[in-house]
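Asks: Let's see this in three dimensions:
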Amino acid sequence: MTDEIKKREKEQKDAKKFLEENKIDPTPTNILKYRLWKECNEECPYTGKKISFESLFGDAPQFDIEHIIPFSRSLDNSFTNKTLCCVEENAKKGNKTPYEAYYGTDKWQEILSRVGKFNSDFKNQKLKLFQKVLDESDDFANSQLRDTAYAATEASKYLAHLYGGIVDSSGKRRIEAVKGQVTSHIRRVLGLNTILGENPESRKEIDEKEAEKSREDHRHHAIDAIAIALTTPSMVKKLSEAAKSAGHLHPKARCRYFKRFAPVEPPCENFVEKVHNIIENIKTSYRVSRKVRGPLHEETYYFPRDKKGHKKEVGECVHIRKRLDELTSENIENIVDKTVRECVEAKLKELGKTSPKEAFKQESNLPRHKNGKIIRKVRIRKNLSVFPVGEGSRKRYVANASNHHMEIVETTKGGKKEWEGYVVTTYEAMQRLKNKEPIIKRDFGEGKKFVFSLACGEIIELDEVDEKRQKILDENGNPKRGLYRIRTVPQSKQIRFVPINDARKITQIPKQGMTAKPETLRERNCQKVIITPLGEVRKAND
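Replies: This is a model prediction of the structure:
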């Protein structure tokens, strides 16, 4: 599965690169066109006409994306059910399947032959769809409600074992493995995808990108649950009927998606507003692991040095080797060898560039030492704290790879309370565990009071502030409180946190986002809390 995902991601990147090089906006639709274009070997599977770049991406395209089994009859909007088709031929095909439109004609075998030569992993699946015979008497709703994928089937069996069977004694089906595409359609047509947006708009005002499901907020799982609960045979039948009558009802729709469906009556009045109010009050609960896990140190060995570069048992920095095209502009002044540094600076000046990465990516641009040798790598000075591991001849110096937690301690200076933070590395936490000491230290001596510890994933509650760091007040004039999740605990003690519902990866969150040192947390009346699986906020007894 992972290999397949990586392959699809590469296809997407290749398509985007091609489109950008040819001055075409790499929208999801254009990327899809490109993938289908390459899949069908740049020829229309129905007519055999060659599909040129201009005829597909030009101002007056002669070819477009089409559903092999009409969308109104399948509700299948997957890549597997799509190909390219000449615009005129697509109009002739209408709402028919390829089998219904071409079987028994001279074109039939030619079409199958072209599909059989498709250049993709989906070739066999698409060939089956081209030959598929739809039985009008089939129970369409039930076919859409059954997900026959292996994982879904096994999950259904497990739930049936726990709760008395898939079908109850009265013959009613109690466990449904619902197809993801159907719930996706329901989320969209009922406006559920607008709920987590910053400015939810009416269904008519949503464009193609805004109608997409957001995965940047953990509450999207709750919206999925609502969509699944609404996925009944009657709802799927409504979707099917809406798809069949969509064309003439939405000729000027801004969003391509909503051209596929006529309006679907919501389950109740003010449905989206009611769901929005419920979702707004959801608090995401996390299971925080307090185990000491993760790398204890980096794999690279270093040797501590003083500012002059001399090796010391305890030093302020280390020397590391880097290729010239890996350096940043700030690294130049930290090149250890003065002669090498001058050669690099002179070459940058000669090339008229400030970025080593840009200047030295070509071999011909590399500087030469005064002895005539090409300089490819340099040693740079880096401020890095290292510690010894091993003893005797096996003694090595390594850098910390991760931090386990921070211990917040309150002190009193001149009658004023202040918070200090002590960062505990994963290595140090493991040493405490090994020595049968408490992983979290609570005794810091006289005049220092332990407040709480903070680790990645834990929750804090604190006063909200605006862009000017001024506290935000509620309607009663009290400081407004917010719940946040700790994401990183760095050696700088500048703790990084995000709202509890934020589901983005740490690499997707701007570095200039929400950060605070211990004293700032005190000023904002920070309190460590836990959120139960039922959403109850309780004070953490740390």
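Asks: from here on, contacts and neighbour counts on C-alpha atoms
Replies: Fine.
Asks: How much space separates Pro367 from Lys373?
Replies: 9 Å (C-alpha to C-alpha, to the nearest Å).
Asks: And for Lys382?
Replies: 25 Å.
Asks: Tell me which of those two has more neighbours.
Replies: Lys382 (16 against 9; other C-alpha atoms under 10 Å).
Asks: List the buried residues for the helix or strand that contains the more buried one?
Replies: Assigned by DSSP states H and E, Lys382 belongs to strand 377-383. The neighbour-count check on strand 377-383 (16 or more other C-alpha atoms under 10 Å) flags 378-382 as buried.
Asks: now stretch 530-538
Replies: Result for stretch 530-538 [16+ other C-alpha under 10 Å]: buried residues 530-531, 537.
Asks: and of these, the nearest to Lys307?
Replies: Ile530 (45.4 Å; C-alpha to C-alpha).
Asks: Surely that closest one touches Gly457?
Replies: No. Here Ile530 lies out of contact with Gly457, judged by C-alpha atoms under 8 Å, at a distance of 10.5 Å.
Asks: what's in contact with the strand holding Lys382?
Replies: Strand 377-383 has contacts (C-alpha atoms under 8 Å, 6 or more residues apart in numbering) with 316-324, 331-332, 334-337, 340.
Asks: After that strand, which helix or strand is next? Please name it.
Replies: Counting by DSSP H and E, what follows strand 377-383 is strand 386-389.
Asks: Roughly how far does the residue located most distally from the centre of the chain sit from Cys343?
Replies: Going by C-alpha atoms, centre = their mean, the residue of the chain most distant from its centre is Asn371, 50.1 Å out. According to C-alpha to C-alpha, Asn371 and Cys343 sit 11 Å apart.
Asks: Do a quick rundown of the helices in the stretch 351-500 of the chain.
Replies: 356-359, 426-434 (DSSP state H, counting those that start in this stretch).
Asks: what separates the shortest one from the chain centre, distance-wise?
Replies: By that I understand helix 356-359. 30 Å (C-alpha atoms, centre = their mean, to the nearest Å).
Asks: by contact count, what packs against it?
Replies: Helix 356-359 sits against helix 338-351, with contacts defined as 3 or more C-alpha pairs under 8 Å, 6 or more residues apart in numbering; DSSP states H and E.
Asks: for the helix it packs on, packing partners?
Replies: If you count contacts as 3+ C-alpha pairs under 8 Å, 6+ apart, helix 338-351 packs onto helix 356-359.
Asks: Can you point out the buried residues in the helix it packs on?
Replies: Under the neighbour-count criterion of 16+ other C-alpha under 10 Å, helix 356-359 has 356-359 buried.
Asks: Just want the angle from the strand holding Lys382 to helix 338-351.
Replies: 110 degrees (axes from the mean of the first three to the mean of the last three C-alpha atoms, to 10 degrees).
Asks: please give me the structure for this one as well, since I'd like to look at both together:
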Amino acid sequence: MRIFHDGREAKSRKSSAVARRVARGMRRRRDRYVRRRAALLQALVDYGLMPADEGGRKALEALDPYDLRVAGLDGPLPLHHFGRVIFHLDQRRGFKSNRKSEKGDGEAGLIKQAATRLKAAMAEEKARTLGEFLHHRRLKGETVRVRLKGAGAKASPTRDDLAGGLDGDGRAKASYDFYPTRDLIEVEFDTLWAAQAAHHPELTAAVQAALARIIFYQRPLRSPPPGKCALLPARDKDDLEGYRAPRAHPLAQHFRVWQEVRNLRIEMAGTPQRRLMPEEGELVGKALLAANSLSFDKMRALLKLPAEARFNLESEKRDRLKGDETAERLAAKKIFGKDWRHFPPAKQWAIVDRLLNEEDEPTLIDWLVTEAGASRSVAAAAAGTALPDGYGRLGLRALKILVPLMAGGLSYDEACVEGLGKSHSVKDRGDLLPRLPYYGQWLQDDVVGTGDPWDTPEKRFGRLPNPTVHIGLGQVRRIVNALIDRYGPPAQVVVEMTRDFKLSPRQLAEVEKEQAANQRRNDARREKLAELGVAVNARNLLKLRLWEELSPRDSIERDCPFTPEKIGLRRLFSENGEVEIEHLIPFSISFDDSAANKTVALRRANRDKGNRTPWQAFHNDPRYDWPGIAARAAQLPKNKRWRFAPDALERFGDEEGFLARQLNETGWLARMAKDYLSAVTPANQVWVIPGRLTALLRAKWGLNGLLPNNYGDSKSRLDHRHHAIDALVAALTSRRLLLLMASTYDEERDRIVVPLPLPDLHDSLSAWRDRMTVSHKADHGAQAGQRTGNATSGRLHEETAYGLVRDPAAEDGMNLVYRKTFEALTEAELPRIRDRRLRDLVAAHWAEAKPSGQKLADALGDFARMVKDPHIANGIRRVRILKKEKAEFLVAIAPDGGGPAYKAYAAGDNAFIDIIETADGKWIGEATSVFSANTPSNQPAWRQWPDASFVMRVFKGDLLRLNWKGRDCIMIVRRLDAAANRFKLALHCEAGSLDKRHDAEDDPFEWLMASYSTLKAMGAQKVRVDELGTVWRLDPADALKRL
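Replies: Sure, this is the predicted structure:
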């Protein structure tokens, strides 16, 4: 039985890749900026617009670029001064958005509103360029930097005249005063160039184009590649028709329409269900392609059927079939109108392709005008239209074959056989393999790789985006290959999967009734939105539904769940976004984007809640009334109430299953594993068993009491060995039993008697339980000298960069300095404000405000607004704070060319601890940080000790065999506590929240806190437990050779 890390952070439960991806993106963005700045500087020197010597360039820094940007409009500037202007434009080159990202809620967001205000203000002041407008602001003592201000922002508290107005508390709403965009910088660049070119003939058009490309070039967004076609997959990366087609493609829309038409059946009392006749199918299909939708009532009239006739796809919830959604949008009056459906297919395809892939709106509009023959207004309307997103399962090559056949009368499966000569559901991958390869090599239709044989398997074949599934399939490969090596290829494989059993007729009727009621409620909501003048879209419908759930009463106003403030319909849909949709259990933790995990609340409360559950955020926050929150939560639907509980995160695991997130990843892992395992076992001998059936059989066979730590009659999740019992139950489940149980309704299933498959099952399992050792996947990473490329074994150090104090003695021994938002300071940080004058002023203000009961943040805000000091004329946003830290716990950063360090990071986690035996027989430990472990020149200090004897290198997650409480035990290292010279260990089989279990009085679990000397006394040895549970002792001499 194998336990492995799920690829998520232990505390936050976020994917481990998320934080790395964000940090990597920030580094890459910074690196691109530095490269662009260096390229521009070199070009300016080459064109004579900057001095070649660094001293001359330094002298230019003293010039005010805003003065120069205005002076350059009306008169000649020295070439080097003009170069200073160009360099400044590059540093503040303005915001440029992607047109596809502007179609959501962000289109009318804060940036766009501020950009619109900026252009209006420029027109009002008759400023010819952005630089002239900013110069005017400087003359009036106003800031020229973009700042988000108001509620929810790290805002300057000295400004009250914010453009966003005031919220319900009288606080300024979050907004920007202005927001420069890239087009304004481009216009200013061209304007200044034209003005200066009249005085300097060397400023040619070629030089202008070269500099403009350096400054304004923006990398196109890289969309994730679609998967391969399920029927005719791509042969290589250039075979575009072998990749899945966008749902918006006209062929994909036609395929969906004809597939539904061919799936239609007519039902009439007293007669068998029948397919549509060829002429009937043609009538319905053409009607759907020519309209937005077709109701079943109109379909009956079209086919001249009696009123009592019904269609198999018809229900109370579904009263119509969708037509061509792409045509519906592009055939709108303001776009192509009726002409769209008469365009040749090739023209439609080309237009849709441009709308989906062109990021720059002006470029798209120009193409639509010149190539598609559209007017400017039609092109602009088309460019702003959102088409159906996502991809289907088939590529264009398959669709070009299947759609004509299906339009001619064949069903999907018939068209596959007729046109492709293959079934739509059976994948032929050839002969079975002797061992499992890397999963991407077998599941090539589900991943996208480079195809380059020189790349690593992950890059060559591709990898699945879900980290848990990626890691899980890798462990499946290791376990199955180990079993094959020992026992030969498997004859049959059973995969456990969480899956619901089918509903009984009564349950099905209840579901359909509820769905019909939901449909009626949605129709009423659409009418309500139309009355309010609010866009009728999925997001607003959800917002209205969540608002209705805030109270069972049909009231005009409902309470915000986190505050007692009222939320009326006007406030709910206010343009400033004062009310937002919020995930109760954070999405980054739960990956639960269902309505059951959402509510609507005031934006400022959502900001205070942050990435926490309601209990974590508000139960101990004096600004919020937790009893009131709990009372309001009680009014919510049942599936939301428990998410306000203190143990919401723990219950999430029980309520939602083992990481039932991101496409129900447990189920996805099981499905992928089933397909993957067909590489070594015939596909008809690899099958899936529902998790609920496993639990039922485990109870019927009396296996729930086999493990300790059981509370009640259910299996213990506090012992990893329960997974092995589940695996055994799955292996003992026959297809006949699976069919019997799965085809039986819930109310009958408990009455079925299932005899034990083996007469001595309980005795055998009891003996096996005591012999079993859980295998834990090691996670040692790649240390220096073992890595390929730039990979590391984890985060090298903490994220915060500290400045180094030159004279710590002059700062009371403080050797580090960092910046922090003024209002976010803690009381302990007030005496460490570096500016002594400011420190004394703040201390005096707090000494006066604290006795009155005022909160520190409010007191600091009042101070920043009221203080009258010439040194604080422009307000306080951030202050510099001093800190003291031991040098050995720091990672100092020096310039690449050498010289003294200029900043430092906290070293962060330890990678491992080396246990050394000294000449007098004592065990001591030497910890190595992750940063040091990844430094090629790093050598542990103990290597310099002539009498030292290496015992073992211990990583977090390693296994040790030792004598504890008089018995031989295998224990796992859960924590490296180098500061206390000890390890924190637990038995290999212990699961759950171990800290909570240690503190619980009714739980027998306890930590083993073992010092190095205690480990020696216990006879500790490092061991490895392989995938099949075999325990191997690791020889220290062999381990030393590999260091």
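Asks: Quick check: TM-score for this pair?
Replies: The TM-score (TM-score structural alignment, normalised by the length of the first structure) is 0.54; 377 aligned residues with a C-alpha RMSD of 5.1 Å.
Asks: Reformat the buried residues of strand 377-383 of the first structure as TSV; add distance to Tyr103 of the first structure.
Replies: Converted to TSV, the buried residues of strand 377-383 of the first structure look like this (distance: C-alpha to C-alpha, whole Å):
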residue	distance to Tyr103 of the first structure
Val378	69
Arg379	71
Ile380	71
Arg381	73
Lys382	72
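Asks: Which of these sits closest to Tyr397 of the first structure?
Replies: Nearest to Tyr397 of the first structure among these, counting by C-alpha to C-alpha, is Lys382 at 14.6 Å.
Asks: Kindly provide the distance from the closest one to Cys343 of the first structure.
Replies: Counting by C-alpha to C-alpha, the gap from Lys382 of the first structure to Cys343 of the first structure is 20 Å.
Asks: got it, and Gln109 of the first structure?
Replies: As defined by C-alpha to C-alpha, Gln109 of the first structure lies at a distance of 69 Å from Cys343 of the first structure.
Asks: and if you look at Leu127 of the first structure?
Replies: Distance of Leu127 of the first structure to Cys343 of the first structure, computed by C-alpha to C-alpha: 63 Å.
Asks: Same drill for those two, tell me which one is more crowded.
Replies: More crowded of Leu127 of the first structure and Cys343, by other C-alpha under 10 Å: Leu127, with 20 against 17.
Asks: which position in the second structure aligns with that one?
Replies: In the second structure, no residue is paired with Leu127 of the first structure according to TM-score structural alignment.
Asks: same deal with Glu418 of the first structure?
Replies: By TM-score structural alignment, Glu418 of the first structure lines up with Lys922.
Asks: What is the neighbour count of its match?
Replies: Lys922 of the second structure, neighbours per other C-alpha under 10 Å, totals 12.
Asks: can you point me to the longest strand in the second structure?
Replies: strand 967-977 (DSSP state E).
Asks: and Leu32 of the first structure, how far is that from Gly94 of the first structure?
Replies: Using C-alpha to C-alpha, Leu32 of the first structure is found at 21 Å from Gly94 of the first structure.
Asks: Neighbour count for the two, which is higher?
Replies: The residue with more neighbours, out of Leu32 of the first structure and Gly94, is Leu32; 19 against 11, by other C-alpha under 10 Å.
Asks: Counterpart of that one over in the second structure?
Replies: By TM-score structural alignment, Leu32 of the first structure lines up with nothing in the second structure.
Asks: Reduced to three states, what does Leu32 of the first structure come out as?
Replies: helix (DSSP: H, G, I helix; E, B strand; the rest coil).
Asks: Could you do Ser120 of the first structure as well?
Replies: Going by three-state DSSP: Ser120 of the first structure is coil.
Asks: okay, now it: neighbour count?
Replies: Neighbours around Ser120 of the first structure, by other C-alpha under 10 Å: 14.
Asks: counterpart of the helix or strand hosting Arg607 of the second structure in the first structure, which residues?
Replies: Per DSSP H and E: Arg607 of the second structure is located in helix 603-609. Alignment of helix 603-609 of the second structure against the first structure: no match, by TM-score structural alignment.
Asks: In that helix, which residues are buried?
Replies: 603-606, 609.
Asks: now, which of those residues sits nearest Ser734 of the second structure?
Replies: The closest of the buried residues of helix 603-609 of the second structure to Ser734 of the second structure turns out to be Lys609 (C-alpha to C-alpha; 49.3 Å).
Asks: now the closest one: how far from Lys1041 of the second structure?
Replies: Between Lys609 of the second structure and Lys1041 of the second structure the computed distance is 52 Å (C-alpha to C-alpha).
Asks: One more: Trp547 of the second structure?
Replies: 65 Å.
Asks: Compare the two (neighbour count), which wins?
Replies: Neighbours were counted for Trp547 of the second structure and for Lys1041 using other C-alpha under 10 Å; Trp547 has more, 23 against 7.
Asks: Show the contacting residues for that one.
Replies: By C-alpha under 8 Å, 6+ apart, Trp547 of the second structure lies in contact with 558, 572, 599-600.
Asks: Thought Thr1014 was touching the match of Glu418 of the first structure, still the case?
Replies: No. Between Lys922 of the second structure and Thr1014 there is no contact, the gap being 10.5 Å when judged by C-alpha under 8 Å.
Asks: Help me confirm that Lys347 of the first structure comes into contact with Pro367.
Replies: Yes. Judged on C-alpha under 8 Å, Lys347 of the first structure makes contact with Pro367 at a distance of 5.7 Å.
Asks: Look at those two and report which has more neighbours.
Replies: Pro367 (21 against 18).
Asks: ok, now which ones touch that one?
Replies: 343-344, 347, 374-376 are the contacts of Pro367 of the first structure under C-alpha under 8 Å, 6+ apart.
Asks: Tabulate those residues (a markdown table), appending distance to Asn541 of the first structure.
Replies: What follows is the contacts of Pro367 of the first structure, written out as a markdown table (distance: C-alpha to C-alpha, whole Å):
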| residue | distance to Asn541 of the first structure |
| --- | --- |
| Cys343 | 60 |
| Val344 | 57 |
| Lys347 | 60 |
| Ile374 | 62 |
| Ile375 | 58 |
| Arg376 | 56 |
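Asks: Select, from the residues you listed, the two members most distant in space.
Replies: Lys347 and Arg376 (12.7 Å).
Asks: Need the overlap of contacts for these two.
Replies: Common contacts of Lys347 of the first structure and Arg376 (C-alpha under 8 Å, 6+ apart): 366-367.
Asks: Please report the distance of Arg32 of the second structure from His88 of the second structure.
Replies: For Arg32 of the second structure, the distance to His88 of the second structure - C-alpha to C-alpha - is 17 Å.
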